[in-house]
Each structure stands twice: as C-alpha cells, then as structure tokens.
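Chemist: Quick one, fold the following:
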Amino acid sequence: MHRAIIVTDLLFGDSGKGTIVDWATRELATSGRSPLIVRHSGGAQAAHAVQTPEGNAHTFQQFGAGTFVPGVRTYLSEFMLVNPLTLFWENEGLKASGVNDALSRLFLHPEALLTSPWHMAANRYKEQKRGTARHGSCGLGIGETQAEALAYPSDALRVRHLTNPIALRERLLRHRTRKRMECPGLLIDSDDEELNAWITICQSLLGSVTLAPEGYLREHLARVKAATIFEGSQGVLLDEWRGFHPYTTWSTVTTANAFHLLEGSGAEITSLGVLRGYATRHGAGPFPTEAAALTKLLADDTNPDNPWQGELRVGWPDVGLLRYGLAVAGRIDALAVTCLDRMEPISDWQLATGYENLTLTPGSWQDLTYQESLTEALRAAKPIYRPWAGSAQAHAVDLAALLGKPLAVTSWGKTASDKSARA
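Modeler: From the prediction side, this is the model:
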C-alpha cells in the first residue's frame, strides 16, 4: 500500500518540520520507498532548516526538506505560492551545499500562483506602514500574492504563464501598475530593466524544472510501493482561518490541503503533529508563556533575528495552545517532539497547563471577527503553571499524555541521526 506522511506544526511554526521531513525521507528511502515531497501551503517564507550527518546545512524555502537525499523529488502543488527569484537563490545555496540537480527534481503545478518582486515590495511597504502594529510578516509577499489573486482572479500570475514570455510581460506591466497605485511613495522601478531581468530568471528556471502534467500527483499516489511526504508550512496557530487574526498567514496551513490532495488515493496515512518541547514564536502577536530568560538561554542559530519578525521568542510549554492547535489542525495521529537536547541543561522547567481566565475554543469556519476576539483574549490570558521536573524524555512523554496522542518521534538534535522513532 502507498505510504503517505503528513508533517504539520501544531504551534506558531519553527518547531522543526524540516528535520522531521528529512528524517522521514531517509527512513522511507532506506526501506526502498524514495518519496515524493509535496508542498501544500505557503511559499518562500518557509524556513525549514536541515543539517545532514555529514555537516551540510540548508534552510529550505520551496524545495522539499528531503532534497539532500539523492533522487528525491519535490512537487509544488496548486496550493503553493511559487517565487522564481527566491527559488533561483535557493538553488544556488543548494549547489553550495553539494546538491547540483535540485531543479531537475522539481515539479510545479501549472495553476500555482507566482510571487513577484513587486508583491514582495508592496508587502514590505504595507508592513512598515503598520509601525508598532505590525502583523509579523516575513516580507516575502505571500499575503500580497493571495490578495491580488482574489481581487483580480483572471489577471493573477500563475506558473503556466511562464511558458509565454510576451503574455507574461503584459500581465507583469498591469501588475506593477497596480502595486504602484496601491503603495504611494514606494519606489517601484519605472523602467523595464528589473521586469526584464525577472522574466529572464523565470525562463532560465523553466528550462530546468518540470511543469507537472495533469494527474501527476494522482498517478504517483497510485504506485503501491511508493511514498509521499506532505510538508506543511508555518504552524496551525498562524492559519489564515484558524490562527490568531491578524497575526496570521494567507494560507491554509492545517492538514486540510494535504487530505484534499490524498482524497480517494487509498494510501496508508500517518499524520504527524510537530512541536518543540517548549514554546516559541517568531514575529508579532500574543504569546502568554513568553519568558525573557528562556529567550536568552535558548537562542536558536537556525532562526536568527531579522528586520521583519525580530528575534525568536521563547516561552514555557503551553498545553492550552497545543490543545487548541490539535483542535484546529485536522486529523493528527501522533506527535513528534523536537529540541529535547536543548531542554536538558535546564532543570527548573515550568509547564502551563491552561489559563485562569480563558479556554481556547475554535469558532465558526472563516469567522475572522471571532478569531480576532480570540487574539485579544489570548493577549490577556494568565497561564496556570506547575513545576515540571524530570528528564527531557520524560517531558516529551508527559506532553503526549496530556495531549492524548501517541508519541511517535523524539528529536535530540539537528540531523536525522538525532531522531528516535517509538514503537
């Protein structure tokens, strides 16, 4: 039977999805099932850090996080936002890490939306205009891409438009004009040099990647002895409809898209929910258990400070947030708990078991007014703490028990060899 693994972050992202995807890729490849990695949400704002046992490292944005394994392909589905410019840069980074054939292993759905440099510029302009009320954007144009596609569906930029440079240029000119009108004062290039350069990059990429034919994924899922890994983006607490609005992404980052793509396949599915042994948040928004001392102690070199999200914020483990994450994520079969090695040096842990004044309850589908009220309630939440003694392994077991899910994987470092599967 075809094997399918879905990897989903249960919190705000940065929980180690990339390392779990890399580990799962190697496990499947060792058993003779070289998997296809499917990206089913988000875009180039993903930052899935992977380090190989040999010491090579890369932060994956659009390529699947299992790309270090020879022969493994990536499929960017119709739910993915494709950014040719950052894809070009990422491919150069992979070459520097010894992977020279990543583009030839990349397959794109023709209907996937394209993110342009003008989406990125408008995104950064609008985020800066928010001042102290920033949403925590990564500055890579995700929201701008989705918003423009919703407002101008017949004029949206899609992967299939790359095959016709003349028509693509006409669409880009209209697109650039819209961005210029939306962002008064933003210096968007007035000549065509940047536009032509972007088209040139697109054409160079198009010569190496493959536009997936109709039924590509369905045909792969029909292969009994093959496997597929569905690699999520961000975390479910940033989901466009279930996250804490307005500090959210413009993508469905729950398991919904993955299960939609798997519908009718008959695959044997394992849906893994990923979480660190402690809580983190990169970007603006309420974070009830945030602790300055932990932020200092547990600084993370794979999540550096940046001008859009600031520093990675660290807090005590939060069962209330995790239970909400499980409630909105969709089907989760088991847990993968990461960063346990980073917990070991700290002996006096606290665990937030809930809140004095709040129970997080999912609202109606697509009710952003409710989600915004939930955000304000979370901002005022007062965690209930209890001491949390024992080893990091005991912490992982305890978290799984509190969440009512089997513990499938524990992670004690950055590489696949630092992962342990539990029967």
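
Chemist: going forward, measure contacts and count neighbours with C-alpha atoms only.
Modeler: OK.

Chemist: Give the buried residues for the longest strand belonging to the chain.
Modeler: Scanning the chain for the longest strand, with DSSP state E as the assignment, gives strand 268-276. Judged by neighbour count (16 or more other Cα atoms under 10 Å), strand 268-276 contains these buried residues: 269-276.

Chemist: looking at it, Ala267 is touching Arg223, isn't it?
Modeler: No: proximity of Ala267 to Arg223 does not meet the contact threshold set by Cα atoms under 8 Å, at 9.4 Å.

Chemist: ok, those two, which is more surrounded?
Modeler: When Ala267 is set against Arg223 and neighbours are counted by other Cα atoms under 10 Å, the residue ahead is Ala267, at 20 against 14.

Chemist: Nearest residue to that one in space, ignoring adjacent ones along the chain?
Modeler: The shortest distance from Ala267 to any residue that is not its chain neighbour, by Cα to Cα, 6 or more residues apart in numbering, is 4.8 Å, and that residue is His2.

Chemist: give the contact list for that neighbour.
Modeler: 221-228, 266-268 (Cα atoms under 8 Å, 6 or more residues apart in numbering).

Chemist: this one as well, want them side by side:
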Amino acid sequence: MMSVNVVLGAQWGDEGKGKLVDILAAQHDICARCAGGNNAGHTIVVPSLSSPTKNITYAFHLLPSGLINPKCTGLIGSGVVIHLPSFFAEMDALEAQGLDCTGRLFVSDRAHLVFDFHQIVDGLKEVELGGTSIGTTKKGIGPAYSGKASRSGLRVHHLYDEDEFADKFRRVVEGRFKRYGSFEYDTEAEIQRYKALASRLKPYVVDSVVYLHKALSSSPPKRILVEGANALMLDIDYGTYPFVTSSSTGIGGVCTGLGIPPRYIASGKTIGVVKAYTTRVGGGPFPTELVDDEGGVGRHLQEVGHEYGTTTGRRRRCGWLDLVVLKHSCLINDYTSLNLTKLDVLDQLDEIKVATAYIVDGKEADGFPASLSLLNPPHLEVKYQTFNGWKSQLSSSNPSISTCTSYNDLPENAKKYIEFIETFLGVPVEWIGVGPGRGEMVRRG
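Modeler: Sure thing, here's the model as predicted:
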C-alpha cells in the first residue's frame, strides 16, 4: 500500500509550512490542499530557474506550494473553499514569474465556492462583533463555510448547470440581503461573470476522489503529499474557539477534505511544522505573548523574523515558544516528526524562554484549557524554563546559524534548545530551518 505524507501547522499558523512542502515535493508526484482557502499564505524563496545565483520569492495563498517543483501536480481538494477570481489571479502571477502550471493543476468538483458577497458579509460580521472581533482576513472564508454547513453553499460542479447555478445564487444572495440589509452588490452581473470564470476553470476540474484513488492504486503508485493550511490552534474544534478559522486544520481534515482513508496516512509521515518561537495573527488568547516589549524581544522577533502576514500584510503578534500548545497539538495530530523553523531569528538573544506549564487558579493544568477565560490573568500563570542563547557561541566570521549545513554545525546551546523541545514533546525534530532559502534547512537522521 502506498502511503500519504502530510505537513501540518502545529501552532497558530505562519510556521513556514510552504518551505518544507517545497523541499518534499521533489520526492512526490502530487501535492494536495485539503482545507482552508486563500486566507492562508506561504512564502517560498528558491533559486531562479533562469539565473540560479539569484533567488526568487513566490507567494502562495490558495494554490499548493508543491507546484514550484515542475514534476509535481497540484490538487485543490473538496475541503477547500475557492474564490475563483483569486485562484486565477494567483495562477497568473505565478506564471508571470516563470512557473508553468499547464496540465498540472486540478480542482475538485466538490469544492465550495467563495463569492464577493461572502467577503462583504465577512466584514459586516466583524463589525457586528465589535470589541470581540475575531480578526479574520476578510476573505469570505467563514461565511463560505457557514453556507456549506447550512447546506446553502454552491460547489464547483454547480457552475456547469447555468440555470441551476443562477437560481441558487439569486436565492443565496437574497438571503444575505434579508440578514444584513441591502448592501451594494450586482447579483446579475456576478452571474454573468461566473459564466466566463466557469468556462476558464473547466479544464482544471476533476472528481478528486477518483483522481486520488487512481493515483494511489496505479502501478507504480503515485506519491502524494498533503499540504495543510492554517494550523491546529486555529482548528474549528480544537483551536482557541471562537478565535479560529472555519475548517478542520488538523489530521482529521486531511481525511474529510480529500477523501483519503486513515490507513494511507497512518503508514506515512505526519510532520508538524513549529516556529522556534510563537506568533499569531488576529484576536484571541496568546499566553506567551511579549506584549510589554520585554527587553525589546517581541519587537526583535517581529523585525528579524519579518513577521508580517503573506496574505494580509498584518504585523504578527510574537512571543516565546509554548510547549503547552505544542503538547496539545501533538496529542491530536500524532506527529511522526517536527520541522523547527526560523531558529536563526533567535541568534542574537542572550536568553530564551520556553513555556512548559500553565498554572490555572493555582493548579497545573493537564492540557490546554477549552475555556478562554482561564487563559488570562488572574486565572493563568505561565511557567517558563530559561535557556542561555547561542549568541556568544557565534563569531564575527560566522554571525548566524544560517551557514550551518548539518546538525553538528549548530552551536551547542542551539542543540540543547532543540533537544529539550523533542524530549518534552516526545517527538523527534527532523528538520531545522536556519534561514529563509530552500537550501537553509538542516535535516537530522
């Protein structure tokens, strides 16, 4: 039986999943997205095909990152919600950078569609929430998933019955007018626009269940890599609800979003991508956040780590690595190994802290609390372990770990940091990101 390998975010997203997916795609035939929409952003830096001495930066939002590898096919699965204008805009931008997607990009006919009215409603819902705003990307993802759950959504296959599509579309928009008032929106013009988009999309549409299972049963079997979107702490069930996304971002979302049985995943690797510190975008609890700019560390992580969203450009909130969060993530996703990213961002810190426990109302919590009210003072106290940084173990000729090409090259204090993480979590750290480029990744093993 051919196995399926999976890459998932282990924190609140933005861990750098795209870089590992890009590296692993060289050994896979298909790279599949299983959930989310164009609210997820992956930035990948690789050598230019036309000039290998220069780097080129690709920004992915909806399309699978594995497309950078010219022999890898991309698939957008049934669990993804798709805004077609953004789909084509992203594809056109990538192709303008020299990335040819011809014949190697496909979309599930069961994937739900995101429309512009979803994006308008997304903003209106945030206004309604006022001071308790979730901090969404305003990409319409939540309203599209709401429509899916309430069985009023429109899927890709609906585009190819024009009368049915137009009738359903009018009724859905009218329902939104009744709920939010008559906001400015030209329903009939949008129907005509989607006729043209449907025609352009048709060559990309497949029955993704049949497509994937034919790939798995072919001789030889195709090698499949699943690229997760967002991360476990943004999962609709297991994240910091309601400050989450609207899909299943964990291992369960791989099965439901692609129609792949668990046995294929169980026989492969599930790699959790973990930033060497913690970041999140938008509202919601963040127990290790450096809100008081303690010693300038929070700002250091933001600036040195270039912590600005690929999709929104928003500044990310930054804080110390939280092993309570990661233990929760490991329990649910059962990672076979971890990819620790952006370790080089910690190069110039004298001290590094790691959260090892939550003390809730005077008692150590067994796991990550479901109630968000317990994640703030006076209920919560975070227990930290402090490590010496490796700044003093670097030299003027070698001021960054970005030049390290093997685990043995890393400073001793950096190794101690890594080994503490894997011992605490009980999961080996297989990959270590020491810089933004494709080549700046150390593999242990």
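
Chemist: on that earlier part again, dump the contacts of His2 of structure 1 to JSON lines, plus secondary structure and distance to Pro406 of structure 1.
Modeler: Below are those laid out as JSON lines (DSSP: H, G, I helix; E, B strand; the rest coil; distance: Cα to Cα, whole Å):
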{"residue": "Leu221", "secondary structure": "helix", "distance to Pro406 of structure 1": "26"}
{"residue": "Ala222", "secondary structure": "coil", "distance to Pro406 of structure 1": "28"}
{"residue": "Arg223", "secondary structure": "coil", "distance to Pro406 of structure 1": "28"}
{"residue": "Val224", "secondary structure": "coil", "distance to Pro406 of structure 1": "26"}
{"residue": "Lys225", "secondary structure": "coil", "distance to Pro406 of structure 1": "26"}
{"residue": "Ala226", "secondary structure": "coil", "distance to Pro406 of structure 1": "25"}
{"residue": "Ala227", "secondary structure": "strand", "distance to Pro406 of structure 1": "22"}
{"residue": "Thr228", "secondary structure": "strand", "distance to Pro406 of structure 1": "22"}
{"residue": "Gly266", "secondary structure": "coil", "distance to Pro406 of structure 1": "23"}
{"residue": "Ala267", "secondary structure": "coil", "distance to Pro406 of structure 1": "21"}
{"residue": "Glu268", "secondary structure": "strand", "distance to Pro406 of structure 1": "17"}
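
Chemist: for the counterpart of Ala111 of structure 2 in structure 1, what are its contacts?
Modeler: Correspondence of Ala111 of structure 2 to structure 1, assessed by TM-score structural alignment: Ala112. Contacts here follow Cα under 8 Å, 6+ apart; on that basis Ala112 of structure 1 touches 76-82, 158-159.

Chemist: Narrow these to those in helices?
Modeler: Secondary structure from DSSP state H places none of these in helices.

Chemist: how about TSV for these, with neighbour count and distance to Gly16 of structure 1 added?
Modeler: Formatted as TSV, the contacts of Ala112 of structure 1 follow (neighbours: other Cα atoms under 10 Å; distance: Cα to Cα, whole Å):
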residue	neighbour count	distance to Gly16 of structure 1
Leu76	25	20
Ser77	24	22
Glu78	20	24
Phe79	20	21
Met80	24	20
Leu81	28	21
Val82	27	22
Arg158	19	30
Val159	22	29
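
Chemist: Now do the strands in the stretch 301-423 of structure 1.
Modeler: When secondary structure is read from DSSP state E, counting those that start in this stretch, the stretch 301-423 of structure 1 shows strands at 313-315, 334-338, 349-355, 383-388, 407-411, 419-421.

Chemist: mind giving me CSV with those strands and columns for mean neighbour count and distance to Asn303 of structure 1?
Modeler: Formatted as CSV, the entries for the strands of the stretch 301-423 of structure 1 read as follows, by neighbours: other Cα atoms under 10 Å; distance: least, Cα to Cα, whole Å:
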stretch, mean neighbour count, distance to Asn303 of structure 1
strand 313-315, 24, 10
strand 334-338, 26, 15
strand 349-355, 19, 22
strand 383-388, 15, 26
strand 407-411, 22, 17
strand 419-421, 15, 20
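
Chemist: Mind checking the ones you listed for the one nearest to Glu376 of structure 1?
Modeler: Between Glu376 of structure 1 and the strands of the stretch 301-423 of structure 1, the shortest gap by Cα to Cα is with strand 349-355, which sits at 14.0 Å.

Chemist: against structure 2, where does that closest one fall?
Modeler: Counting by TM-score structural alignment, strand 349-355 of structure 1 corresponds to 352-358 in structure 2.

Chemist: Mean deviation, that stretch versus structure 1?
Modeler: Taking mean Cα distance after the TM-score superposition for structure 1, the mean distance separating stretch 352-358 of structure 2 from the aligned residues in structure 1 is 1.5 Å.

Chemist: now the helices for the stretch 301-423 of structure 1?
Modeler: Assigned helices in the stretch 301-423 of structure 1, in chain order: 319-329, 340-343, 368-379, 392-403 (criterion: DSSP state H, counting those that start in this stretch).

Chemist: Out of the ones you listed, which gets nearest to Trp241 of structure 1?
Modeler: The closest of these to Trp241 of structure 1 is helix 368-379. By Cα to Cα, the value is 6.8 Å.
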